[in-house]
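Asks: based on what follows, work out the 3D shape:
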Amino acid sequence: MRTREACAALDAADPLHSRRALFALAQGDIYLDGNSLGPPPHSALERLEAAARHEWGAGLIGSWNAAGWMDLPLKLGARLSRLIGVESDEVIAIDTVTVNIFKLAGALIAREGGALAAEAGEFPTDGHVLEGLSRISGAPFHRVTADTPPSQLPDDVRVLVKSAVHYKSARIADFERWEREAAARGIAIIWDLSHATGLVNLKLKAWGAKYAVGCGYKFLNGGPGAPAFLYCARDEIARLEHPVSGWLGHKQPFEFEDGYAPADGIGRWRTSSPSILALSALDGALDAYDGVDMALVEAKAQVLGDILLERAASLGLETACPGLGERRGGHVVLRHEQGYAIVQAMIARGITGDFRAPDLMRYGFNPLYLSHEEVFDAGAALAEVIETREWDQPQFTQRKAVT
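Replies: As a prediction, the model looks like this:
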């Protein structure tokens, strides 16, 4: 197990260390829940205040033009495109992950026919959306065994929704294999990048991916309920009919025509008026990623996770994620029958993680603001909480609504 001195040496040599100053972090706390809700960068708070006080407060309706509100979803899409490895005109920041899955899956199943599929144990919303779309469209829905490759899916499947990084296990999908097998079978994959964007060194275009969605409130630090984004490869945009064809996706919305004519390019995936304040916060948050090499981000996340896994091994804890030295997303998952109470006891110490039923303790690592020493200290605290049974108190065992 690494020593605290070794972790300090890693911090001294860390090329991302200066990024920490960009975030509004509580003094003395160790925040290990960036995979659920990222802390605010100072630039996000400043951008949000400017949008509220000046653009909205003073500019009012004129800000749709003067402050560029109308084009903000496209501007953000272009900024996000670098982080997922696609072209700047193939991404739009809009709606939520759930809505964007519905839009892409609905368009694809209308074009391709056949059945929809999601994996058992996938993040619930992905399967829930497809179940609902199945009821509406009549397309069959298959819930398949986790990690069933496209070559082994039921013959009628034409649309698969799959997480790039699994929300529980932190396992990173084999993009290239899945896309290669999907292409051979005529299957379209919609990648859910919610636990990957801002952490994994994504190269979607090079890997052959054509469709994806992702959220802005986890590693991207865009704030609670931050807007999501939608990626559609340029050569596919005009071949799909947007199933939620709202006013702002129209070619000429301010002509106020009765009939619908879709806009050219990625803008046709708009539906209705976007939340400008939420988009503005995300716009500010993305400043923290300007000029950042995502390969360095992913590599540091790997080391941070290994530091906690080393401590977990010394405690005899079972892991539910790829192990030491193995590639994984930006979180580590540890199993303990009293996992909920342990997580609450750690939170009381100012070390925030989260819990996933039935017995999983989940700790996330954003390399832009976390240090190696902090993760070492969190591991030491975890050992104390478990070894002294500090968790065994009524205030830690009573379940809260959000875990």
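Asks: okay, CA-based contacts and neighbour counts for the rest of this
Replies: OK.
Asks: can you get me a residue count around residue 318?
Replies: Here the number of neighbours of residue 318 (other Cα atoms under 10 Å) works out to 14.
Asks: where do the strands sit along the stretch 101-250 of the chain?
Replies: Using DSSP state E, counting those that start in this stretch, the strands assigned to the stretch 101-250 of the chain run over residues 115-119, 141-144, 157-163, 188-192, 211-214, 229-232.
Asks: adding distance to residue 307 and mean neighbour count, write those strands out as TSV.
Replies: Listed next are the strands of the stretch 101-250 of the chain as TSV, based on distance: least, Cα to Cα, whole Å; neighbours: other Cα atoms under 10 Å:
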stretch	distance to residue 307	mean neighbour count
strand 115-119	31	24
strand 141-144	34	19
strand 157-163	25	25
strand 188-192	27	25
strand 211-214	28	27
strand 229-232	32	28
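Asks: now those as TSV including distance to residue 246?
Replies: Output for those, formatted as TSV (distance: least, Cα to Cα, whole Å):
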stretch	distance to residue 246
strand 115-119	24
strand 141-144	26
strand 157-163	24
strand 188-192	22
strand 211-214	19
strand 229-232	16
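Asks: with respect to residue 306, which of the ones you listed lies nearest?
Replies: strand 157-163 (22.4 Å; Cα to Cα).
Asks: one more sequence to fold, the one below, so I can look at both together:
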Amino acid sequence: MTIGTTLPSARELDATDPLAGFTARFIGSNEVVAYLDGNSLGRPLAVTVDRVSEFITGAWGSRLIRSWDEQWMQLPFTLGDRIGRVTLGAAAGQTVVGDSTTVLLYKLIRAAVDARPGRTEIVIDTDNFPTDRYLLEGIAAERGLTLRWIEADPQGGVTAQLVRDAVNEHTALVVLSHIAYRSGYIADVPAITDVIHRCGALVLWDLCHSAGSVPTFLDEWDVDLAVGCSYKYLNGGPGAPAYAYVRSSLQDSLHQPIWGWMGADNVFAMADGFVPASGMRRFLSGTPPVLGMVPMHDMLELIEEVGIAAIREKSLRLTDFVIRWAEANLSEFGVTVGGPRADAERGSHVTLQHPQFEKVTPLLWERDIIPDFRFPNGLRIGLSPLSTSFAEVEIGLENVRDIMRTLPM
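Replies: The predicted model follows:
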């Protein structure tokens, strides 16, 4: 979806945006003029203030430890099911909330490679997020496995052909990101997953830049495993817990390595020796981060109210606006677009490129314009559709242009 052959003003786009009114539901900031980093940390919703307060005075303050029996013990699963239904295209009983993204990735990667005994290779791309790459390096060393690298285009992403060239009968697991954190490129999940399954390997998809901004259909795509964070487009707040998806047919054959009492078959038996629970409970370890789950309810309600298709539509219009505005107003300074232009290949952020952007970013922050920088030369414009207006984006881009004018060419 593009917005026409002539670039309209941000005011015109906001006036015709059916989702424009939803920006008012988020808490604004007197210290930020343009927030262009919603793909790193989402804004809080105004209603979350009341929800957190009610949690502290009610479920925690009044009900106290009784709340574990009344709701908290099941919260990782009920909230996980809701994330699955609203954002992942996953049936109930396959998604759980708990731990950080890194810890959940470690659990599922270890479980997956152990489930393919005799296979000696793990595959990942060179442009995947550092945590994913570092974890695989550590696990490969820990388990005596070989790490096979896919050389991915930093301005594009991993394709089915690149995966086909990398996998073989020795591959145990492939770990890829649905949306490339640098370029915003959307991988063809069903095609790539099919390639991996044909060689008998498992696949784990990192959904950190997907859930809440781009429709996903994990069950339909026959995905094995997935992990994602909740502080980006799910607006769970800084350090909010991550979620893990495990296809139902795989659950009882996988054994994650961090054994804790919450993952045991009988949680309160306090038995000698660990016996894993069946289903998704076996992927828990310690006490769930209940307080960290509270804000997510509000954003999931909003996503359900609006519909992920409408959110995706606005995301495409916002990113299209950034690309076309940059090409019209920033190309004279040597700024280029470092990511896909095709709708089907573009997530909810756009990376602009220029050798000076590492210097430009702190200057923008001084003006209360908040994008982020990605090494070596990327200014990442992250657009959370429900909390971002076209006018806000235009103000941010105008400030980029103003600063570029002051720099030596």
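Asks: circling back to that earlier point, to residue 315 of the first structure, which of the strands of the stretch 101-250 of the first structure lies closest?
Replies: With Cα to Cα, the closest approach to residue 315 of the first structure among these belongs to strand 157-163: 30.5 Å.
Asks: and that closest one, which stretch of the second structure?
Replies: Here strand 157-163 of the first structure aligns to the second structure at residues 171-177, judged by TM-score structural alignment.
Asks: what's around the counterpart of residue 267 of the first structure in the second structure, how many residues?
Replies: Alignment note: residue 267 of the first structure maps to residue 281 in the second structure; criterion TM-score structural alignment. By the measure other Cα under 10 Å, the count of residues near residue 281 of the second structure is 22.
Asks: enumerate every residue touching residue 281 of the second structure.
Replies: Applying Cα atoms under 8 Å, 6 or more residues apart in numbering, we find residue 281 of the second structure in contact with 96, 262-264.
Asks: again, but for residue 357 of the first structure
Replies: The neighbourhood of residue 357 of the first structure, defined by Cα under 8 Å, 6+ apart, contains no residues.
Asks: same thing with the one 5 residues further on?
Replies: In this structure, residue 362 of the first structure makes contact with 33, 168, 331-334, 353-356, judged by Cα under 8 Å, 6+ apart.
Asks: give me the mean deviation of the match of strand 157-163 of the first structure from the first structure.
Replies: Superposing on the first structure places stretch 171-177 of the second structure at an average distance of 0.8 Å from its equivalents, by mean Cα distance after the TM-score superposition for the first structure.
Asks: contact partners of that stretch?
Replies: By Cα under 8 Å, 6+ apart, the list of residues contacting stretch 171-177 of the second structure from outside reads 109, 112-113, 116-117, 119-125, 128, 132, 187, 196, 199-208.
Asks: residue 65 of the first structure pairs with which position in the second structure?
Replies: Residue correspondence, TM-score structural alignment: residue 65 of the first structure in this structure matches residue 69 in the second structure.
Asks: helix or strand for that match, just tell me which one.
Replies: Element membership of residue 69 of the second structure [criterion: DSSP states H and E] is helix 66-70.
Asks: who are the packing partners of the helix or strand following that helix?
Replies: Next helix or strand after helix 66-70 of the second structure toward the C-terminus (DSSP H and E): helix 75-83. Of the remaining helices and strands, those touching helix 75-83 of the second structure by 3 or more Cα pairs under 8 Å, 6 or more residues apart in numbering; DSSP states H and E are strand 95-97, helix 296-306.
Asks: hmm, 6 Å instead?
Replies: With contacts defined as 3 or more Cα pairs under 6 Å, 6 or more residues apart in numbering; DSSP states H and E, the packing partners of helix 75-83 of the second structure are strand 95-97.
Asks: which bit of the first structure covers the strand it packs on?
Replies: Here strand 95-97 of the second structure aligns to the first structure at residues 91-93, judged by TM-score structural alignment.
Asks: please apply the same query to stretch 250-259 of the second structure.
Replies: Taking TM-score structural alignment as the measure, the first structure aligns residues 236-245 with stretch 250-259 of the second structure.
Asks: name the residues of that stretch that are buried.
Replies: Within stretch 236-245 of the first structure, the residues that qualify as buried are 237-238, 240-245, counting by 16 or more other Cα atoms under 10 Å.
Asks: give me the longest helix you can find in the first structure.
Replies: Longest helix in the first structure, counting residues (DSSP state H): helix 294-315.
Asks: quick one: that helix to chain centroid distance?
Replies: Its chain's average C-alpha position is 19 Å from that of helix 294-315 of the first structure, according to Cα atoms, centre = their mean, to the nearest Å.
Asks: please state the offset of stretch 22-37 of the first structure from the chain centre?
Replies: Centroid separation between stretch 22-37 of the first structure and its chain, computed with Cα atoms, centre = their mean, is 16 Å.
Asks: now do the end-to-end distance for that stretch.
Replies: Here the two ends of stretch 22-37 of the first structure are set 16 Å apart, with distance taken as Cα to Cα, to the nearest Å.
Asks: and if you look at stretch 239-254 of the second structure?
Replies: Taking Cα to Cα, the span from the opening residue of stretch 239-254 of the second structure to its closing residue is 27 Å.
Asks: touching it from outside, list them.
Replies: Contacts of stretch 239-254 of the second structure from elsewhere in the structure, counted by Cα atoms under 6 Å, 6 or more residues apart in numbering, are 94-101, 111, 224-231, 278-279, 292.
Asks: and the helix or strand following the longest helix of the first structure, how far from the second structure on average?
Replies: Moving toward the C-terminus from helix 294-315 of the first structure, the first helix or strand encountered (DSSP H and E) is strand 318-319. Averaged over the aligned pairs, strand 318-319 of the first structure sits 1.3 Å from the second structure after superposition, using mean Cα distance after the TM-score superposition for the first structure.
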